[in-house]
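**Q** Sequence below, structure please.
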Amino acid sequence: MPAAKPLKTGRIAGPLDTVVLVGASAALWALAARWVGPQVLTGPVETIGYLGGLFADPEFRASVWETTRAFSLALAIAWASGLAIGMMLGAHRLTGEVAEPILTALYSIPKITLYPVILLFFGLGMPARVAFGAIHGIVPVALFTMAAVRGVRPVYFRTARSLRLGPLATARHIILPACLPGIVSGLRIGFSLTLLGTLIGEMFASQRGLGHMVIRAMETNDVRLLIALALFLVTVATGAGALLLAVDRRVARLGAGRG
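**A** Below is the predicted model of the structure:
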């Protein structure tokens, strides 16, 4: 009998697909702006021009730097803490089964309700923004890592025991390479949520950063500034997300090849 051909489940979007999508989105944006008027929504050409002028403003550059600094610290904490928690809970099944419902419940709670507690512990300023961003990203990274560790084949752990590897060596040489695809997916989700948390933190209790500029534009009904900031944040988040998604797919293909 002839060998069965593998089924094609889909294809990865190429550059042409991206250009078509961006063009269609820009066209819809321009039509919507003409329909509702510039008092509600500025058009893409006007917004891009205004955003380009913002980069000459020292206040805007300082806000970008403040947000980048807070987000980088929050992301480092979220990734490192989430990986450590997920590794420990995934390696110890009983503890993981007890902790998983608790983590899932924390994940479903609107984090804005915890902001008064964050302010009580850290006060106003950079520590509060970093903490609020980190708590958004820790839980999804931990859950994805825990699920990935649980999916590691038992024979790998038996091999580690036969080689008399310690916990750290087992995690580094056995667990981490085996569950890397799941971990990368968790890091990608954690990136997006940490950015969201950092911006929300700047919106509610900060005098600096892009989140503060957003809330100030809302208070003064500065539509041009608000749409320009939204375009900048969407562009940065989309670019970083696409890069992490490419890494995720690459790692998944490597894992499938090893499997």
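**Q** hey, let's count contacts and neighbours off CA atoms from now on
**A** Will do.
**Q** just the strands in the stretch 1-150 of the chain please.
**A** In order along the chain, the stretch 1-150 of the chain carries no strands (DSSP state E, counting those that start in this stretch).
**Q** how about the helices in this structure?
**A** Secondary structure of the chain by DSSP state H: the helices cover 15-36, 44-54, 58-91, 93-108, 115-122, 126-150, 154-162, 167-170, 176-178, 180-204, 210-220, 223-258.
**Q** which one of these is the most hemmed in?
**A** helix 126-150 (a mean of 27; mean count of other Cα atoms under 10 Å).
**Q** Packing partners of it?
**A** helix 58-91, helix 93-108, helix 115-122, helix 180-204 (3 or more Cα pairs under 8 Å, 6 or more residues apart in numbering; DSSP states H and E).
**Q** a markdown table please, covering those and showing distance to F144.
**A** Formatted as a markdown table, those follow (distance: least, Cα to Cα, whole Å):
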| stretch | distance to F144 |
| --- | --- |
| helix 58-91 | 7 |
| helix 93-108 | 11 |
| helix 115-122 | 25 |
| helix 180-204 | 5 |
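**Q** Looking at those helices, which is nearest to A27?
**A** helix 180-204 (26.4 Å; Cα to Cα).
**Q** Just want the angle from the closest one to helix 223-258.
**A** 170 degrees (axes from the mean of the first three to the mean of the last three Cα atoms, to 10 degrees).
**Q** which secondary structure elements does helix 180-204 contact?
**A** Right, helix 180-204 is packed against helix 58-91, helix 126-150, helix 210-220, helix 223-258 by 3+ Cα pairs under 8 Å, 6+ apart.
**Q** With respect to A32, which of the ones you listed lies nearest?
**A** Among the helices and strands packed on helix 180-204, helix 223-258 sits nearest to A32 (Cα to Cα), with 13.1 Å.
**Q** what angle separates the closest one from helix 210-220?
**A** Using the same axes, to 10 degrees: helix 223-258 against helix 210-220 is 140 degrees.
**Q** Of the helices and strands packed on helix 126-150, give the one that comes closest to A134.
**A** Nearest of those (Cα to Cα): helix 58-91, 4.6 Å.
**Q** Please work out the angle formed by the directions of that closest one and helix 180-204.
**A** 140 degrees.
**Q** other SSEs contacting helix 58-91?
**A** Taking 3+ Cα pairs under 8 Å, 6+ apart as the contact cut, helix 58-91 packs with helix 93-108, helix 126-150, helix 180-204, helix 210-220.
**Q** Tabulate those in TSV, adding columns for distance to A246.
**A** Listed next are those as TSV, based on distance: least, Cα to Cα, whole Å:
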stretch	distance to A246
helix 93-108	26
helix 126-150	18
helix 180-204	10
helix 210-220	27
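**Q** Next, the second sequence, to be compared with the first:
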Amino acid sequence: MLLDLLHNIIFFRCLDKAAVVSDTELNTGDYSNAWRLCTVTQVEELKILIRMFPIWATGIVFSAVYAQMSTMFVEQGMVMDTAIGSFKIPAASLSTFDTISVIVWVPVYDKILVPIARRFTGKERGFSELQRMGIGLFLSMLCMSSAAIVEIRRLQLARELGLVDEAVAVPLSIFWQIPQYFILGAAEIFTFIGQLEFFYDQSPDAMRSLCSALSLLTTALGNYLSSFILTVVTSITTQGGKPGWIPNNLNGGHLDYFFWLLAVLSFCNLVIYIFCAKMYKSKKAS
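**A** Below you'll find the predicted structure:
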């Protein structure tokens, strides 16, 4: 509460000056320059956007985790056993289980979780938007941990069978990836939909469409962040001629370390999110 009070006094009070008529306007009688004089409504809307920004920023790390579904999860699946009899399953096709997870979780959330949560919280929606996003961020951490555990087992089999130096698939069924896709689908339901509801409900009335689009911007920035993390990891881990965590031959690498790194980042992101959510001051009903 003290930090929130100081924040409002020191920072937001500075913004209030934008709506104060100065001597220049009084002398000239010109109040039309929007760069020199703002309305109280404009100042209040800016305050709302600033309060929303930390919550928005935490969605970028989640989107970086979500981007692994079409990148590192596929790379991991390509060096696993994709055979069902004589049929080979394309590694990228397992993203279907993310879609199935979403289809399953939507009715489960609406028909089971919301009524249960409503009894405890007394809220019509069961969970607030902030609580819903927090659950999604927690699930993203579990998703990365699940992927790391599968990779640890895959690398263990590669060592036991002497396949470390061979760029071949390890006899571990690709269906062991299903839990990480399924958890990611659940995280998607909680986080992305929670974001849309949050930005729509909390944004200034005249900026709802723009603020709703901000939630989609996190997806693009999350992909950039994922690429940046991958570049940094590759650069650091390949120094001194080492193969690095993610070499061409994943059997000789440590993709599990990369997944653990994202799990740690997700945990740190969750801690920051909880702090920001506790500090967040909801918009007054219009």
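**Q** quick one: TM-score?
**A** Scored against TM-score structural alignment, normalised by the length of structure 1, the superposed chains reach a TM-score of 0.36; 141 aligned residues with a Cα RMSD of 5.3 Å.
**Q** sorry, back to before: between the helices and strands packed on helix 180-204 of structure 1, which gets nearest to G49 of structure 1?
**A** helix 223-258 (9.0 Å).
**Q** helices and strands around the closest one, which ones?
**A** Looks like helix 223-258 of structure 1 contacts helix 44-54, helix 180-204, helix 210-220 (3+ Cα pairs under 8 Å, 6+ apart).
**Q** Show me what the first one is packed up against.
**A** Okay, so that is helix 44-54 of structure 1. helix 15-36, helix 223-258.
**Q** Just put these in JSON lines and tack on distance to T170 of structure 1.
**A** Below are the helices and strands packed on helix 44-54 of structure 1 laid out as JSON lines (distance: least, Cα to Cα, whole Å):
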{"stretch": "helix 15-36", "distance to T170 of structure 1": "41"}
{"stretch": "helix 223-258", "distance to T170 of structure 1": "18"}
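**Q** and A76 of structure 1, which of the ones you listed is closest to it?
**A** Of the helices and strands packed on helix 44-54 of structure 1, nearest to A76 of structure 1 by Cα to Cα is helix 223-258, at 15.3 Å.
**Q** So for V19 of structure 1, which of the helices and strands packed on helix 180-204 of structure 1 sits nearest?
**A** helix 223-258 (13.9 Å).
**Q** got the end-to-end distance for stretch 55-75 of structure 2?
**A** 31 Å (Cα to Cα, to the nearest Å).
**Q** Run through who's touching that stretch.
**A** 91-92, 95, 137, 140, 144, 147, 181, 184, 195, 214-215, 218-226, 262, 265-266, 269-270, 272-273, 276-277 (Cα atoms under 8 Å, 6 or more residues apart in numbering).
**Q** Return the members of those classed as buried.
**A** For the contacts of stretch 55-75 of structure 2, a burial check counting by 16 or more other Cα atoms under 10 Å picks out 91, 95, 137, 140, 144, 147, 181, 184, 195, 214-215, 218-219, 221-226, 262, 265-266, 269-270, 273, 276-277.
**Q** Now, the residues you listed that are in helices?
**A** Per DSSP H, these map to helices at 137, 140, 144, 147, 181, 184, 195, 214-215, 218-219, 221-226, 262, 265-266, 269-270, 273, 276-277.
**Q** What distance do you get for the closest residue to R150 of structure 1 other than its chain neighbours to E219 of structure 1?
**A** Once flanking residues are discounted, R150 of structure 1 sits nearest to G90: 5.4 Å by Cα to Cα, 6 or more residues apart in numbering. Distance of G90 of structure 1 to E219 of structure 1, given as Cα to Cα: 46 Å.
**Q** same check, this time on A26 of structure 1
**A** 27 Å.
**Q** just T67 of structure 1 next, same as before
**A** For T67 of structure 1, the distance to E219 of structure 1 - Cα to Cα - is 20 Å.
**Q** likewise G182 of structure 1?
**A** If you go by Cα to Cα, the gap between G182 of structure 1 and E219 of structure 1 works out to 41 Å.
**Q** Pretty sure L172 of structure 2 sits in a strand.
**A** Yes: membership of L172 of structure 2 in a strand is supported by DSSP: H, G, I helix; E, B strand; the rest coil.
**Q** Show the contacting residues for W105 of structure 2.
**A** With Cα under 8 Å, 6+ apart, W105 of structure 2 has these contacts: G185, A186, I189.
**Q** who wins for neighbours among those residues?
**A** G185 (28 neighbours; other Cα atoms under 10 Å).
**Q** ok now do that residue, which residues does it touch?
**A** Contacts of G185 of structure 2 (Cα under 8 Å, 6+ apart): F97, D98, T99, I100, S101, V102, W105.
**Q** which of those residues lies closest to T24 of structure 2?
**A** V102 (58.1 Å).
**Q** Enumerate every residue touching the closest one.
**A** Counting by Cα under 8 Å, 6+ apart, V102 of structure 2 has contacts G185, A186, E188, I189.
**Q** hmm, try it at 10 Å
**A** By Cα atoms under 10 Å, 6 or more residues apart in numbering, the contact set of V102 of structure 2 is T96, V108, F182, I183, L184, G185, A186, A187, E188, I189, F190.
**Q** What of V214 of structure 1?
**A** Counting by Cα under 10 Å, 6+ apart, V214 of structure 1 has contacts L199, I200, E202, M203, D222, L225, L226, I227, A228, L229, A230.
**Q** could I get those as a markdown table with distance to R249 of structure 1?
**A** A markdown table is the format used below for the contacts of V214 of structure 1 (distance: Cα to Cα, whole Å):
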| residue | distance to R249 of structure 1 |
| --- | --- |
| L199 | 28 |
| I200 | 30 |
| E202 | 32 |
| M203 | 34 |
| D222 | 40 |
| L225 | 36 |
| L226 | 34 |
| I227 | 32 |
| A228 | 31 |
| L229 | 30 |
| A230 | 28 |
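**Q** Just the buried residues out of the contacts of G185 of structure 2, in PyMOL syntax.
**A** A single PyMOL command is used to select the members of the contacts of G185 of structure 2 judged buried by 16+ other Cα under 10 Å:
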select buried, resi 97+98+99+101+102+105
